[in-house]
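In: sequence isn't available, so here's the structure alone:
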């Protein structure tokens, strides 16, 4: 079982970058956990986007070969013990003094919901589990799979050349609403040194009359004038979507991911032992 510790500090001077929206716009209520489109910067540099499933919770058991087969209860015990050891060594940072949100963290859920009031608006942020890329892999204890030394060196060199190696992110769905009228919904990706807007929707209040409607959803985010895009980044920043806040939530979600992994593994162990 491998866990990736998240300890990088937020960069106060880092800026928000513009990115390309999803290839096909989803439903207005799509969760922020959905993997965002591959971003393409306009007019700044391209923002890195997650390209794989979370890698922070890889099973160590799969790399072990045991004579006579695998003991399921023993394998589960190994996973639970190693995850707990990670948690015991991981010191959760206290909530920053300037953190503007109330954190709603329900056990057993894959997301955390942040809430705050801003003037006459309500701001809600759904934060997904982290997408951890470049996580360490466990060595094969039998010595298999090590491969040729020269090939391994080339792989390491390729990873160094790839700017995305070792990067990680969390997906956010930011909903800004007032007492009446439409809502603004943003789908964002928060990396350690930048935040990208992947999509933006104006969600009208539903009449629930049963009639299917096809409202005009506006242009794609990157088709908006550049000054409008920059203004929307500033709009989110004023409502609390800053690097200091998202970096804290990244670390928070890494810890939650380990906690939920232990809880899930324990449920599985209890079930198979009954």
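Out: Perfect, I can see it now. Since the model is a prediction, treat every value here as computed from it, not as a measurement.

In: please make it C-alpha for all contacts and neighbour counts, starting now.
Out: Will do.

In: quick one: the helices in the protein?
Out: 72-89, 149-161, 226-238, 243-273 (DSSP state H).

In: give me the helices and strands touching the last one, please.
Out: Where contact means 3 or more CA pairs under 8 Å, 6 or more residues apart in numbering; DSSP states H and E, helix 243-273 is packed against helix 72-89, strand 183-190.

In: mind listing what's buried along it?
Out: 243-259, 261-262, 265, 269 (16 or more other CA atoms under 10 Å).

In: that helix vs helix 72-89, what angle?
Out: Using axes from the mean of the first three to the mean of the last three CA atoms, to 10 degrees, the inter-axis angle of helix 243-273 relative to helix 72-89 is 150 degrees.

In: what is the burial count for residue 86?
Out: Counted with other CA atoms under 10 Å, residues neighbouring residue 86 total 19.

In: alright, now check it against this:
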């Protein structure tokens, strides 16, 4: 099924797609105006209606406990993304996002320094 969908996307799709068999991560790469764009797509949170969709991670359970007074939202598919924008030299930008059917939410972003990783921790922002 994925192969058929990939063939449909191929015409005009600007990213090179790498799908490793047995892995739940698809990597999209491309160069855009002198910058490297790498998107890691984690295929882990798809709601299919199967019984397993009702199981929650510990993180989701903790979030629910924090917001018990809020009305419960229906579950919907979401796809975690890690987007990295980098140039040949200098710092890189990384965005941790969640893609929903109707929007993409940036959870946090940070600046990384490939030449000096000791600087990485000081440039982080929760969105």
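Out: Okay, I see it. Quick caveat: nothing in here was measured; it's all calculated off a predicted structure.

In: which one of the helices of the first structure lies nearest to residue 193 of the first structure?
Out: Across the helices of the first structure, the minimum distance to residue 193 of the first structure, taken as CA to CA, is reached by helix 243-273, at 7.0 Å.

In: against residue 28 of the second structure, how distant is the residue nearest the centre of the second structure?
Out: Closest residue to the average C-alpha location of the second structure: residue 81 at 0.5 Å, with CA atoms, centre = their mean. Distance of residue 81 of the second structure to residue 28 of the second structure, computed by CA to CA, to the nearest Å: 10 Å.

In: find the residues that touch each one of the two.
Out: 39, 40, 41 (CA atoms under 8 Å, 6 or more residues apart in numbering).

In: list the contacts for the equivalent of residue 179 of the first structure over in the second structure?
Out: Under the alignment (TM-score structural alignment), residue 179 of the first structure pairs with residue 88 of the second structure. By CA under 8 Å, 6+ apart, the contact list for residue 88 of the second structure reads residue 35.

In: hmm, try it at 10 Å
Out: Residues near residue 88 of the second structure by CA atoms under 10 Å, 6 or more residues apart in numbering: 34, 35, 36, 114.

In: try residue 98 of the second structure
Out: Per CA under 10 Å, 6+ apart, neighbours of residue 98 of the second structure: 41, 42, 45, 78, 79, 80, 81, 82, 104, 105, 106, 107.

In: number of nearby residues for the alignment partner in the first structure of the fourth one?
Out: Spelled out, that is residue 78 of the second structure. Under the alignment (TM-score structural alignment), residue 78 of the second structure maps onto residue 169 of the first structure. Residue 169 of the first structure: 25 surrounding residues under other CA under 10 Å.
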